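A.B. asks: sequence below, structure please.
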Amino acid sequence: MPYQILRRKWLLRPWMWTLMPLELAGLVPLLVLFGIAQPDLYRTKLWEVGHHYGFNSNPKMILYAYANYEPYPDVPFVWTRTLTDFNVALSVITLFILLAKLIAFIMKFWFPMLAAGLNLAMVALYTVSVYGQMGPDHADPRYPSKIAWYISKSCDYARPFRAYKSCQLAKGTFAVTVYMLALYVANLAIALYVCWPNEGDRAGAVEDDGSDSGSGGSPLDYVKEGRDWEMTGMKGPASPRVMPYTPRTQAFHTLDRKLPLRQHYG
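C.D. replies: Okay, the predicted model is just below:
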């Protein structure tokens, strides 16, 4: 049997059943956290707090651009609504994929090659989300930032601005996103491991070689090769005077009134 692309046996099924509840445990809070962050629960507030301490650029850069009739500034991805909407869409897609995976896995349609492709796509999407939440801010050369301040620093900086809970929400959202990314990396590793040629492929190949080289073929194989199948592979009778017969031979003898047992013992 050659390498099977789609219908491959899942070698680590217990691990798959373990990862699904873990995905659900991370997805539920992620849906809530991403949902309440839309459209702008704390994004701009944390941006203002960071600028007050010199941790990042000034959120009023957009107003300055409009007031001076300048082009729209290049806002860092971490402070854009695009990231917020992307995270909400990502959580909904994750829910859909988890439900589809559960049903397909039970129905044995969750093929390893399909799982590898989807998990690779989800790893890429969650990598973008993680990068966006902690992403750099180089919009203002005076206040460059490689990592968002609410990730790298304490939330105590936000207390004077009454944004301590908002900072904690942002930290928690980032932590759950990293958790989901780790789970999808594990899923991808399992899928790639199952897709890799293994002992099952070699055993199947040996089985097929044995069946092809043996004498037990189907009638269709003998017809294709132009050989007679009816009397093939039959053992001789115990008595050398008795001719072997098949059900077709028995039918001809019955029509001819020549019953083999009566002829032998009569």
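
A.B. asks: could you use CA atoms for every contact and neighbour count after this?
C.D. replies: OK.

A.B. asks: buried set for the host helix or strand of residue 32?
C.D. replies: Under the criterion of DSSP states H and E, residue 32 resides in helix 13-37. Neighbour-count burial for helix 13-37 flags 16, 19-20, 23-24, 26-27, 29-31, 33-35, 37 (criterion: 16 or more other CA atoms under 10 Å).

A.B. asks: now residue 45: how far from residue 135?
C.D. replies: According to CA to CA, to the nearest Å, residue 45 and residue 135 sit 17 Å apart.

A.B. asks: run through who's touching stretch 19-39.
C.D. replies: Identification of contacts with stretch 19-39 by CA atoms under 8 Å, 6 or more residues apart in numbering yields 43, 81, 84-85, 87-88, 91-92, 94-95, 98, 102, 169, 173, 176-177, 179-180, 183, 187.

A.B. asks: let's see 6 Å
C.D. replies: Applying CA atoms under 6 Å, 6 or more residues apart in numbering, the contact partners of stretch 19-39 are 88, 91.

A.B. asks: compare with the first, here's sequence two:
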Amino acid sequence: MGRFFIPRQWRLARVIYFLMILEFPFTVANLALFGIASPNLYRTILWTEGGKRGFNSDPKTVLYAAANYRPVKVPVVWSSFNTNYNLYIGVVCMFFYLTKVTAWLLHVLYPIFSLPLHIGLAALWAVSIYVQTAPDKIDPDRINNGAPWYIAKDCKIIEDETIRGYCKQAKSSFAVSVVMLIMYAAHILLAAYSLYPTAEARIAHETKQAEKRAQKEKWAMSPSDNEMTAEEQWQHMWELQQLPRTPGTATGPGWRTPMTPRTTAFSALEGGAGARQEPNQEYYAPPAPGAQEVYPSPVHAHDRMQGQDEWVYDGKGKGTAV
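C.D. replies: Okay, the predicted model is just below:
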């Protein structure tokens, strides 16, 4: 990677922790406020109240236009899209909130993951604020180019207690949306700030990379347990088979003479005392006390494989070439 790397540590981790704690009540408040307002608890009521006071168009404007075959589009600020959209993104934000809190507790919420996530969520809330403050221009006599009256004005101007309560609720919903956008913008700034590596982080990264390279070189230089090819292994096994077998010298009570099939000792054991003794059959008996044991030299062992001299033991620990 050279000098380029992606930091995984947050530079202001305590601020991120505080933002996550603060985000939970506002996410719940957003769900509650827009859930209560859905589908149309007070949207048309506030639209009508603003039309009576000349702050915006009136719902009857749409009916009159349709009756005169001049259909107009309902302003987005008074449409059902306003309420439903904010309710949907509230559900989406709650899902991602639970996901990122879990990732934070597991120490896998790296800045590189947080940055695109909060950019997307901030974009959703930016659209939400635009929808809630969209202009109302369908009535030429009552044009509103800014935010609706329940946001721009004080709710105390309304005498009716019920409508005043709806005004306060709509104003609170807008305030929650603004706070959510600010918190996500803070997440974006902190993630970008954490992704910019410091000099200490660069040195630590280079040191870690050097250690990894040294470890790889160490393993590359170390001998392997199985470096021989298949042909070399076969040659090695063949050479092991050519080595002469050294007779054993174990003695003592209870020790038995090693026997192999097709030897004189094995035939005697299998057939009894009257078993037929085949000539030139090798067997080995423990050496007599004081007798000197004679072994075939590697040369004779090799000659034996070539069909030359053979060594036969006489049962007293001596061998003779035949």
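
A.B. asks: let's verify the residue nearest the centre of the second structure: helix, strand, or coil?
C.D. replies: Closest to where the C-alpha atoms of the second structure average out (CA atoms, centre = their mean) is residue 108, at 8.6 Å. Using DSSP: H, G, I helix; E, B strand; the rest coil, the structure places residue 108 of the second structure in coil.

A.B. asks: aligned to it, what sits in the first structure?
C.D. replies: When the first structure is aligned by TM-score structural alignment, the residue opposite residue 108 of the second structure is residue 109.

A.B. asks: the longest helix along the first structure against the second structure, how far on average?
C.D. replies: Ranked by number of residues, the top helix in the first structure under DSSP state H is helix 164-195. Here the mean offset of helix 164-195 of the first structure against the second structure after fitting is 1.0 Å, by mean CA distance after the TM-score superposition for the first structure.

A.B. asks: and that helix, what does it pack against?
C.D. replies: Secondary-structure packing of helix 164-195 of the first structure (3 or more CA pairs under 6 Å, 6 or more residues apart in numbering; DSSP states H and E): helix 112-134.

A.B. asks: list the buried ones in the next helix or strand after the helix it packs on?
C.D. replies: Sequence order places helix 149-152 as the next helix or strand after helix 112-134 of the first structure, per DSSP H and E. Judged by neighbour count (16+ other CA under 10 Å), helix 149-152 of the first structure contains these buried residues: 149-151.

A.B. asks: for stretch 133-152 of the first structure, same thing?
C.D. replies: Quick answer for stretch 133-152 of the first structure (16+ other CA under 10 Å): 133-139, 143, 145, 147-151.

A.B. asks: which residues are contacting it?
C.D. replies: With contact meaning CA under 6 Å, 6+ apart, stretch 133-152 of the first structure is reached by 54, 56-57, 76, 78.

A.B. asks: measure that stretch end to end?
C.D. replies: In stretch 133-152 of the first structure, first residue to last residue: 11 Å (CA to CA).

A.B. asks: and stretch 69-77 of the first structure, how far out from the chain's middle?
C.D. replies: Distance, stretch centre to chain centre, for stretch 69-77 of the first structure: 37 Å (CA atoms, centre = their mean, to the nearest Å).

A.B. asks: revised request: answer the last question for stretch 8-24 of the second structure.
C.D. replies: Distance of stretch 8-24 of the second structure from its chain centroid, counting by CA atoms, centre = their mean, is 22 Å.

A.B. asks: rewinding a little: against residue 154 of the first structure, how distant is the match of residue 108 of the second structure?
C.D. replies: 47 Å.

A.B. asks: and if you look at residue 185 of the first structure?
C.D. replies: 29 Å.

A.B. asks: swap in residue 127 of the first structure?
C.D. replies: Distance from residue 127 of the first structure to residue 154 of the first structure, by CA to CA: 24 Å.

A.B. asks: those two: who's more crowded?
C.D. replies: Shown here are residue 127 of the first structure and residue 154; by other CA atoms under 10 Å, residue 127 has more neighbours (16 against 13).

A.B. asks: contacting residues around that one?
C.D. replies: Contacts of residue 127 of the first structure by CA under 6 Å, 6+ apart: none found.

A.B. asks: top of the contacts of stretch 133-152 of the first structure by neighbour count?
C.D. replies: Result: residue 56 is most packed of those (other CA under 10 Å), 27 neighbours.

A.B. asks: what about that one, helix or strand, and which?
C.D. replies: Using DSSP H and E, residue 56 of the first structure sits in no helix or strand.

A.B. asks: residues in contact with it?
C.D. replies: Applying CA under 6 Å, 6+ apart, we find residue 56 of the first structure in contact with 50, 143, 145.

A.B. asks: now those residues as CSV including distance to residue 65 of the first structure?
C.D. replies: Converted to CSV, these look like this (distance: CA to CA, whole Å):
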residue, distance to residue 65 of the first structure
50, 20
143, 18
145, 21
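
A.B. asks: please list which of those are preserved in the second structure.
C.D. replies: Retained in the second structure by both residues aligned by TM-score structural alignment, their matches' CA atoms under 6 Å are the following of those: 50, 143, 145.

A.B. asks: the second structure: which residue goes with the second one?
C.D. replies: Under the alignment by TM-score structural alignment, residue 143 of the first structure pairs with residue 142 in the second structure.

A.B. asks: distance of its match from residue 66 of the second structure?
C.D. replies: Where residue 66 of the second structure is concerned, residue 142 of the second structure sits at a distance of 18 Å (CA to CA).

A.B. asks: once you drop chain neighbours, what's closest to residue 12 of the first structure?
C.D. replies: For residue 12 of the first structure, ignoring the flanking residues on the chain, the nearest one in space by CA to CA, 6 or more residues apart in numbering is residue 190 at 7.3 Å.
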